[in-house]
Each structure stands twice: as structure tokens, then as C-alpha cells.
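> no letters, just coordinates:
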């Protein structure tokens, strides 16, 4: 039975290699949300997703999600140990829970896996994170993330989010609109980028400041 783990490893490596050059038509998280709607009787549910290459997405959105989710994206190799330590210290104080998932980890989870906190899922997430960091350039990781991230219930990817929330293409997003989209990422089914409440407005302003501090759109040059 030793061939089973070897086969599993080979399959995952092949998956990641193929998706380095082939744009995934959907993610596991999308598929699970659609199944949830079918089995839950959500007859009016519609899943929105349309792929856009990175050069057809506003650079301000790419910078905004990095500023919001993973400011060390260009430097780490999949796991931000500094952020993990800060999150551990914050959570130990017990006032709230803070995560430390990088964009690479979130891409691995959204594309290949499912939501949840089980050790099996976290272990698979770590494995896929290592693979995509080894086999994909940073620009590809960011491109896939921007196309599979959830920006609202049934709204996946930058193009669907730009159309649904602002009635425009992803390439036409302003810096303020990009910051608002990035601001809803922690809880995209709870918050709305088109009609932001006080929390989203405050977070979007913080994201805009952070985007400027990391160098703005010039930051993307460090990924190439």
C-alpha cells in the first residue's frame, strides 16, 4: 500500500503544475457553495464568476488585498512567521481571534480544499501552500487568488465583484473601490462593498493608508 501516498503526492503535484498555466474554471469552495445552494433549496441562488488575467485587473485591487491580507507577500515563502506570532500573542489575550493566513494559504484553501478548522484540512492547506510557492511565481499566486476569492455570497473573483458591486470591469476599479472590496474579505457574506457600513468604511481607509505605505502599485514590481 506504499504506492497510495506516492500516488496522492504525485496527483497533487500534477494538479499544481497544470494550474500554473491553465486557468481554473472554478474552485472547490465555489463548487461546495453551489452544492449547498442546490441541497438547501436556494432556488434563486446564482454563482457569479468570470476569469480575468492579472493585467486586466486594476493594480489598485491587487495592492489593496496585499495591504489588507498579507503585507509580507513578496518576502515570505508561503507562511508569515511574524504574523503567526503576532496572532498567537493577540489571541492569548482572549479579547478576539485573529488569523495569520497568507494569500498563498488562502489560495490553496479556496482553490483545492474547503472551509473548516480540522487538522486534516490545515495539513492539506500547508502541503498545497508549499507546492504553489515552489511551482508558481508570486504573480500567478496573486492572479489566482484574485479570481477565486469570495467578495460576496456567490460572488467570486475580481471581475464578478466589480460588476456586481460597482457595475464596471475589474480593470476600471478606483483605489477607493478596490479598498472597499479588500475590506470585506474577512467576512464577504456579512459585509457589502457597494453599501459599506462604518466597519467597512474604516477598514477601507486603513487599507488605503497601508497600500501607500507598502509602496502603492509599484509594490507589484517586486513580485516579478
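Yes, it's here. In this text, all values refer to a predicted model and were calculated from it rather than measured experimentally.

> please make it C-alpha for all contacts and neighbour counts, starting now.
Will do.

> ranges for the strands of this structure?
Here the chain has its strands, by DSSP state E, at 48-49, 150-152, 155-156.

> can you redo those as CSV with distance to residue 172?
Shown next, in CSV, are the strands of the chain (distance: least, C-alpha to C-alpha, whole Å):
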stretch, distance to residue 172
strand 48-49, 17
strand 150-152, 17
strand 155-156, 17
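
> of the ones you listed, which approaches residue 87 most closely?
Residue 87 lies closest, by C-alpha to C-alpha, to one member of those: strand 150-152, at 22.8 Å.

> and here's the other structure:
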């Protein structure tokens, strides 16, 4: 019986080899770039969704509290159920040109940049939309990169949301004390009253708490905090021309 010869051109099937290391690194890099791009675009996709009044956004600090297993308190309250004097006080304390700008107070920001370039101590220039952008989507650590990300997000918010909706979200996600978020929870925690029943002095004290809610206590203010609250209370009483975008 003749023995079958193997053709010299025939080859036994080879097992697929591992992809080159360069190909794996390239895929990994592409996935990382896609993830970064998604994270950068996510705020712009969520902002139209957050326009809906039934949506109640949470801040990055609230998410951090949840992920770390710590409890926090937040009671959402509609804009019309917040005492106008509180809104006035927060505007006069945090962003007096809120109704005039489109998310960013460029004049104040340019002054801060000029001071920084000249080596002088800078003051804050964050508007309420910029603070809302930070609270909703960005880390709380201060950096030039975070500020650069804040600005376009704040401007997009101002385009998509009404001024009332933006203020409503800001007041409901701001941190007013450790573990206390939103004006309703803050009003109850500090003064035992709902946000709708805040007095002018209580509203002013809450407003001046916002820049440093970890160290400032609206129910037990320092002498300097009391003096500052008096200034804000006076400004709030004269703020009629500044709040027309909220109370027509």
C-alpha cells in the first residue's frame, strides 16, 4: 500500500498568536481617550435633562458621601417655596450680577487674572452658575484646569436653563454645613424653620455661611460673620433692581 506523501506546500494550521504588545497599548489608549471624552461631554448631555422640573440633581459631594458610606441630609424644595429674602441675600453675597451676565462675570474674572499676573492676592470671581457647575460635575479641589472646565459648563447652563431653574438647583445642592445640603435642610438644621419662613437676618447668616460651610455656623456666628451678615442684609433689602430675572 502506497504511503501518501505530504505536499511541501501544505502547512499545518497554526494557532493564532497573541496580538502584538503595541496593538494592545493602542487599544488601551483609545479606550482611555474615549472615557475621557465621555466624561467631558457628560455635563453637556445631562444639563438638558436637568432642565426638567421633576429631576432633582445631586452634587459630586453628595455622591462622594454616598460612596464613602456616610449619611447626608438634603430635602429638595421648589423655588417658590424659598423665602425671597434668602434668594436676595445669596445673590448679594455670592453673585450680585447674576441677572446681568450669561454664566460668567467676565469683568470680575479679568480683574482676578490681572491681579494674579501682577502677583497680588486674588479674590473670588465665581458666579452662581460657575459654582453650580463645580458642585454638579467637578471636583471641589481648586485648580486652573477645574476653573477652565467650569466656564463653558456655566455658559451652557445659562443657555439651557432659566435663571429661576439655575438658582433653584444651586440652592438645593449647595453645602451649608458638614453633611447638610440644600436650603431646606439648612434652614431646619440651623433655625428649625422651613426655607419659606426664613427671616432677613437668618437669610443673611445662611448666605455668608456658603463660602466656608465647614467652619462657619449660621446659628452660632462669630463677630466677623455677624458684621458681614449685617452688610448682606442691608444689600438684600435694596436688591430690587438686581433680581428682576427671578421675580418679574
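Structure's in. What do you need? Predicted model only: the values in this text are computed from it and were never measured.

> okay, the strands of the first structure in a markdown table with distance to residue 84 of the first structure and mean neighbour count next?
Output for the strands of the first structure, formatted as a markdown table (distance: least, C-alpha to C-alpha, whole Å; neighbours: other C-alpha atoms under 10 Å):
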| stretch | distance to residue 84 of the first structure | mean neighbour count |
| --- | --- | --- |
| strand 48-49 | 31 | 19 |
| strand 150-152 | 23 | 26 |
| strand 155-156 | 27 | 26 |
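
> counterpart of residue 85 of the second structure in the first structure?
Aligned by TM-score structural alignment, residue 85 of the second structure pairs with residue 60 of the first structure.

> got the contact list for residue 160 of the first structure?
By C-alpha atoms under 8 Å, 6 or more residues apart in numbering, residue 160 of the first structure lies in contact with 48, 49, 50.

> next, work out how far apart it and residue 107 of the first structure are.
17 Å (C-alpha to C-alpha, to the nearest Å).

> cool, and residue 173 of the first structure?
22 Å.

> who has more neighbours, those two?
Under the criterion of other C-alpha atoms under 10 Å, the comparison of residue 173 of the first structure against residue 107 puts residue 107 first, with 26 against 23.

> I figured that one hits residue 143, correct?
No. Using C-alpha atoms under 8 Å, residue 107 of the first structure is not in contact with residue 143, being 9.7 Å away.

> what's residue 70 of the first structure aligned with over in the second structure?
For residue 70 of the first structure, the aligned position in the second structure is occupied by residue 95, per TM-score structural alignment.

> out of the strands of the first structure, nearest to residue 90 of the first structure?
Across these, residue 90 of the first structure has its closest neighbour in strand 150-152 (25.8 Å, C-alpha to C-alpha).

> after superposition, how close is the closest one to the second structure?
Here the mean offset of strand 150-152 of the first structure against the second structure after fitting is 0.8 Å, by mean C-alpha distance after the TM-score superposition for the first structure.

> and residue 210 of the second structure, how many residues sit next to it?
19.

> how many neighbours does residue 20 of the first structure have?
For residue 20 of the first structure, the tally of surrounding residues (other C-alpha under 10 Å) stands at 17.

> that one: what's it in contact with?
Counting by C-alpha under 8 Å, 6+ apart, residue 20 of the first structure has contacts 135, 136, 140.

> now flag whichever of those residues is closest to residue 98 of the first structure.
Nearest to residue 98 of the first structure among the contacts of residue 20 of the first structure is residue 140, at 26.6 Å by C-alpha to C-alpha.

> report the separation between the corresponding residue of the second structure for that closest one and residue 143 of the second structure.
With TM-score structural alignment as the matching criterion, the partner of residue 140 of the first structure in the second structure is residue 165. As defined by C-alpha to C-alpha, residue 165 of the second structure lies at a distance of 27 Å from residue 143 of the second structure.

> for the second structure, what spans make up the helices?
Along the second structure, counting by DSSP state H, helices occupy 21-50, 60-67, 84-94, 106-117, 128-137, 144-160, 163-173, 183-191, 200-209, 223-237.

> distance to residue 246 of the second structure added to those, as CSV?
As requested, the helices of the second structure are arranged in CSV below (distance: least, C-alpha to C-alpha, whole Å):
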stretch, distance to residue 246 of the second structure
helix 21-50, 18
helix 60-67, 26
helix 84-94, 9
helix 106-117, 21
helix 128-137, 14
helix 144-160, 13
helix 163-173, 6
helix 183-191, 17
helix 200-209, 17
helix 223-237, 14
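
> same check for the contacts of residue 20 of the first structure, but in the second structure.
Counting by both residues aligned by TM-score structural alignment, their matches' C-alpha atoms under 8 Å, the members of these that carry over to the second structure are 135, 136, 140.

> from the residues you listed, list just the buried residues.
Taking 16 or more other C-alpha atoms under 10 Å as the criterion, what is buried in those is 136, 140.

> redo the kept ones among the contacts of residue 20 of the first structure as TSV? Include distance to residue 9 of the first structure.
Listed next are these as TSV, based on distance: C-alpha to C-alpha, whole Å:
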residue	distance to residue 9 of the first structure
135	14
136	17
140	22
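
> so residue 72 of the first structure makes contact with residue 80?
Yes. Assessed by C-alpha under 8 Å, residue 72 of the first structure is found in contact with residue 80 at 7.1 Å.

> which residues touch residue 239 of the second structure?
Contacts of residue 239 of the second structure (C-alpha under 8 Å, 6+ apart): 88, 92.

> residue in the first structure matching it?
Residue pairing (TM-score structural alignment): residue 239 of the second structure is matched to residue 214 of the first structure.

> then residue 134 of the second structure?
In the first structure, residue 134 of the second structure lands on residue 109 (TM-score structural alignment).
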